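# pasting the structure only:
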């Protein structure tokens, strides 16, 4: 399904009919990663986001107990409007579900972090191919050896998403994505994956492997799945996130981000 009618897409997700990755859906809308934590850990995670804006570009924090992102999607419900969620207990991924209402608590605080799926439609408009969309796969994501700046209870290493590009498209992709820091901005690494601790592109830690053609350069962007790797390292009592590649689609438009970031 490739449609730009937000209400139709959200209803498909809310009803459980769409449980696949959201890359390519609602072009022009801002997509977001989701992290939900108990209130007692919310300040520490907020500080983690402030200290690590590349993987965790914060676009909204909800009031404790409220599942409504009043700033970015006032008609949405964060408990039902993400295609797939992951439940973590003490750092272990224990379950993947399509509805987190049974797990929501009165002190739950939700964080929405900008997602790089947002700028993919701009790359496509500029005739820069996006391989995982071409191949109808989830974007490949990898844990790196790059440590994040710790904050309170949270510490761990950066996760990146990868898109292979022809040499002629690398500089253009950097120029384009650097205009959107609230959805990860410019890449964090270009070229040899081993330089950032990735040994095998054919074995992503999250998502699907994609074809890297001869002469193409792997380009790596900071990824909002980083908090899930941080959960494994920090072991909070519980954390709820989106399943990698299955984003919250907000009401915000790409041009809203340009206005915010100049």
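Now that the structure is in, tell me what you want to look at. Just so it is clear, the model here is predicted, and its values are computed rather than measured. Residues are numbered from 1 along each chain as shown.
# please make it C-alpha for all contacts and neighbour counts, starting now.
Will do.
# these two touch, right, residue 143 and residue 159?
Yes. At 4.5 Å, residue 143 counts as touching residue 159 under the criterion of C-alpha atoms under 8 Å.
# of the two, who's got more company?
residue 159 (27 against 21; other C-alpha atoms under 10 Å).
# second structure follows, compare the two:
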């Protein structure tokens, strides 16, 4: 992919100038991508506690100062109002609209959370010759709500969302080993095979993202997913929550290896 080797600031400039409006999997390979959740300050502590209690689906990478759209640690030259290719606006727990930038929605009491994203370990899978199907098929990763409950914190509670990648049977153990090196970006899978055991009825009908082909001899492998806060936001029904559109991530200045453990 032509955009796999560009630097994060170049990728964000392309996004800001509307030259990239697709999912970011495979863009600026090797740099950590992040899920985005923006909440009013009065909910921020409860949400931080929810993340702390649910580190698999909600690994916190950076939190902005109240009212600031600048992620000072992850990318101090970036602006979270414009530097993602797609945003979702939730009102009272319902998806109200999808937009390209959120400058007009931003308020002075908002706090933005950047959470680890499984796109970050995909480069490591590819380096181990493990195919990543949604990159191969140039679509978004399939994501599903499960019957696995997150640990409640304040008003925040709800089901874990998982992302799925079909892995050849012979490579499943290696895929677990590779991704377990990246606990800050969801780490090892939460489930392997048997989607019905975690409440997924039909792999061809993901709740978020796109369906992908599962070939003979492949096993569906499920990782905790940073779209979980969107499912939880639907339960909590705050007046306003802003998130990334699934698959349309924030690209940080950090390299994935910063979060890998040897």
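Okay, I see it. Model, not experiment: these values are computed from the prediction.
# quick one on the thing from earlier: what do residue 143 and residue 159 of the first structure both touch?
residue 229 (C-alpha atoms under 8 Å, 6 or more residues apart in numbering).
# and the strands in the stretch 151-262 of the first structure?
157-165, 189-190, 217-222, 238-242, 248-253 (DSSP state E, counting those that start in this stretch).
# what range in the second structure does the first one sit on?
Counting by TM-score structural alignment, strand 157-165 of the first structure lines up with residues 159-167 of the second structure.
# how about residues contacting that stretch?
Residues contacting stretch 159-167 of the second structure (C-alpha under 8 Å, 6+ apart): 57, 130-134, 141-150, 175, 213-215, 218-228, 231-232.
# once aligned to the first structure, how far is it on average?
For stretch 159-167 of the second structure, the mean deviation from the first structure after alignment is 0.2 Å (mean C-alpha distance after the TM-score superposition for the first structure).
# filter the contacts of stretch 159-167 of the second structure down to the buried ones.
57, 130-134, 141-146, 150, 175, 214, 218-228, 231-232 (16 or more other C-alpha atoms under 10 Å).
# counterpart of residue 104 of the second structure in the first structure?
So residue 104 of the second structure corresponds to residue 102, using TM-score structural alignment.
# tally of neighbours for the aligned residue in the first structure for residue 30 of the second structure?
The pairwise alignment with the first structure assigns residue 30 of the second structure to residue 28, based on TM-score structural alignment. Neighbour count of residue 28 of the first structure, defined by other C-alpha under 10 Å: 19.
# pretty sure residue 28 of the first structure is touching residue 251, no?
No. Using C-alpha under 8 Å, residue 28 of the first structure is not in contact with residue 251, being 9.9 Å away.
# could you pull out the helices for the second structure?
Under the criterion DSSP state H, helices of the second structure are mapped to 8-16, 41-53, 119-127, 133-136, 172-180, 228-236.
# about what we covered before: reformat the strands of the stretch 151-262 of the first structure as JSON lines; add distance to residue 201 of the first structure.
Listed next are these as JSON lines, based on distance: least, C-alpha to C-alpha, whole Å:
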{"stretch": "strand 157-165", "distance to residue 201 of the first structure": "9"}
{"stretch": "strand 189-190", "distance to residue 201 of the first structure": "13"}
{"stretch": "strand 217-222", "distance to residue 201 of the first structure": "9"}
{"stretch": "strand 238-242", "distance to residue 201 of the first structure": "23"}
{"stretch": "strand 248-253", "distance to residue 201 of the first structure": "27"}
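# and the gap between residue 214 of the first structure and residue 70 of the first structure?
As judged by C-alpha to C-alpha, to the nearest Å, residue 214 of the first structure and residue 70 of the first structure stand 46 Å apart.
# now swap in residue 168 of the first structure and tell me
As judged by C-alpha to C-alpha, residue 168 of the first structure and residue 70 of the first structure stand 41 Å apart.
# what does stretch 106-116 of the second structure contact?
Against stretch 106-116 of the second structure from outside (C-alpha under 8 Å, 6+ apart): 32-41, 44, 58-69, 81, 184-186, 226.
# whichever of the residues you listed end up buried, select them in PyMOL.
Selection of the buried residues among the contacts of stretch 106-116 of the second structure in PyMOL, burial being defined by 16+ other C-alpha under 10 Å:
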select buried, resi 32+33+34+35+36+37+38+39+40+41+44+58+59+60+61+62+63+64+65+66+68+69+81+184+185+186+226
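# which positions in the second structure sit opposite stretch 55-64 of the first structure in the alignment?
Matched against the second structure by TM-score structural alignment, stretch 55-64 of the first structure falls on residues 57-66.
# end-to-end on that stretch?
23 Å.
# other residues contacting that stretch?
With C-alpha under 8 Å, 6+ apart, stretch 57-66 of the second structure has contacts from 34, 41, 51-52, 70-74, 108-116, 160-161, 183-186, 224-229.
# got it, and stretch 126-143 of the second structure?
23, 25-26, 122, 125, 161-167, 171, 175, 206-213, 225, 247.
# which position in the second structure aligns with residue 73 of the first structure?
Using TM-score structural alignment, residue 73 of the first structure pairs with residue 75 in the second structure.
# again with residue 224 of the first structure
With TM-score structural alignment as the criterion, residue 224 of the first structure matches residue 226.
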